[in-house]
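Participant: Have a look at this prediction, sequence included:
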Amino acid sequence: MRLFARLIILLLSLSAAACATQPPRFRDEAAAKLDQLKLEGGERLRPAEYASVLQAFLKGDAYLMESEQEEADRYFQMTILKGDLLAQEVAAEKARRLAEAARLAEEQRRAELERLARLEEERLVKAQAAEKARREAAEAERRKVRPVAKEPVLVASWTVRRGESLPLIASRPEVYGDRNLWPLIYRANRDQIRDPKHIWPGQVLRVPRNAGRDDFAEARRYAQDHPLH
């Protein structure tokens, strides 16, 4: 009888020891949750919350070391619950940061477009101003008063130079400015010109100034009929 009782006690002790060595139900899931949070950036994005989850897991391990499996599982379950909440917060924070990055990128894009638009507007204004200045300069140049040629001083006499002829003298601006009016000079100086084809340097010839329109017309006809070659 005593032997049987001892066997029962031994079996119960072995059964209790076997139960004590079995791992808690929720430790692996809690450990996986911690790893997932770390991979998703929970430690970086929510350091305080991640530390709270880790602390719950470490307490579970501490109870497990003391063979208090039930209490350990309670902390491992707490680790899982806190981990789920933190995972939601991390996802929301990532979404918020993505939205903020997109908003900043859009603002930068709009700012760049506005800057380019201002530069283009400034370029157009400068180009228009330059074109206006060019047109005004061209108009001013067009309207600029040209220097008026001085009217030649008409002479009443002419001293013959070497190589000159009556048509050449008549063509001088200060004489008549018309070579075909040479007969006027010839007729006024018949006393010293026998042949209109021959004049000599040094001769002082009178230049008539009282000739009228008819005299000019008649002189031109005479010059055409009696060309001097």
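Facilitator: Everything's here; your move. Numbering: from 1, shown residues only.

Participant: okay, CA-based contacts and neighbour counts for the rest of this
Facilitator: OK.

Participant: pretty sure residue 210 belongs to a strand, no?
Facilitator: No: under the criterion used here (DSSP: H, G, I helix; E, B strand; the rest coil), residue 210 is coil, not part of a strand.

Participant: what about residue 172, neighbour count?
Facilitator: A count of neighbours around residue 172, defined by other C-alpha atoms under 10 Å, yields 14.

Participant: should've said residue 108
Facilitator: Counted with other C-alpha under 10 Å, residues neighbouring residue 108 total 12.

Participant: repeat for residue 30
Facilitator: Neighbour tally, residue 30, other C-alpha under 10 Å: 26.

Participant: cool, residue 81 as well?
Facilitator: Residue 81 has 15 neighbouring residues, counting by other C-alpha under 10 Å.

Participant: for comparison:
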Amino acid sequence: MSSASDSDTTASSGSTGPALISRYIVQSGDHLWGISGQAQVYGDSYQWPLLYKRNRDNIYDPDLIYPGQALHIDREASEQQIQLAIDHAKTRGAWALGVIEKSDIEYLNKALD
């Protein structure tokens, strides 16, 4: 469940779905995969790398996020950036807590900002 104020929401243009949020407060048990999959975030768990990239200054390891962290949600990502994120999520491979995977570093360094 997200903790977003009125100023943190973006109206869905003409859709009947949930209002999109621009900021998410991490709750106990959350992870980027689950947050990304929420309808008011991206509605697609495979887009979690977009959250990681947008919040790279506040997330050391994408496998470790903490309750109370405020995550900004990228609403300006291009189709190419979204596809790159999905491709990374699908090919990332094994992960370990507390260690930044080489593929995550490579993803962050891609010149698509």
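Facilitator: Okay, I see it. Only a predicted model underlies this, so the values are computations on that prediction, with no experimental measurement involved.

Participant: Can you pull the TM-score for these?
Facilitator: Superposed pair, TM-score by TM-score structural alignment, normalised by the length of the second structure: 0.67. Supporting alignment: 81 aligned residues with a C-alpha RMSD of 1.6 Å.

Participant: Give the other helices and strands that the helix ranked longest in the second structure contacts.
Facilitator: Longest helix in the second structure, counting residues (DSSP state H): helix 79-91. Helix 79-91 of the second structure is packed against helix 48-54, helix 102-109, with contacts defined by 3 or more C-alpha pairs under 8 Å, 6 or more residues apart in numbering; DSSP states H and E.

Participant: ok, the residue nearest the centre of the second structure - contacts?
Facilitator: The second structure has residue 51 as the residue nearest its centroid, 2.2 Å off, counting by C-alpha atoms, centre = their mean. Taking C-alpha atoms under 8 Å, 6 or more residues apart in numbering, we find residue 51 of the second structure in contact with 32, 36, 71-74.

Participant: rerun at 7 Å
Facilitator: Residues near residue 51 of the second structure by C-alpha atoms under 7 Å, 6 or more residues apart in numbering: 73-74.

Participant: So what does it match up with in the first structure?
Facilitator: Residue 51 of the second structure maps onto residue 185 in the first structure, with residues paired by TM-score structural alignment.

Participant: State the distance from that match to residue 113 of the first structure.
Facilitator: 84 Å (C-alpha to C-alpha, to the nearest Å).

Participant: tell me the most buried of the helices and strands packed on helix 79-91 of the second structure?
Facilitator: For those, average neighbour numbers computed from mean count of other C-alpha atoms under 10 Å are highest in helix 48-54, which has a mean of 23.

Participant: separation between the residue lying closest to residue 107 of the second structure once chain neighbours are set aside and residue 47 of the second structure?
Facilitator: With sequence-adjacent residues excluded and distances taken as C-alpha to C-alpha, 6 or more residues apart in numbering, residue 107 of the second structure is closest to residue 88, at 7.0 Å. From residue 88 of the second structure over to residue 47 of the second structure the distance is 9 Å, taken as C-alpha to C-alpha.
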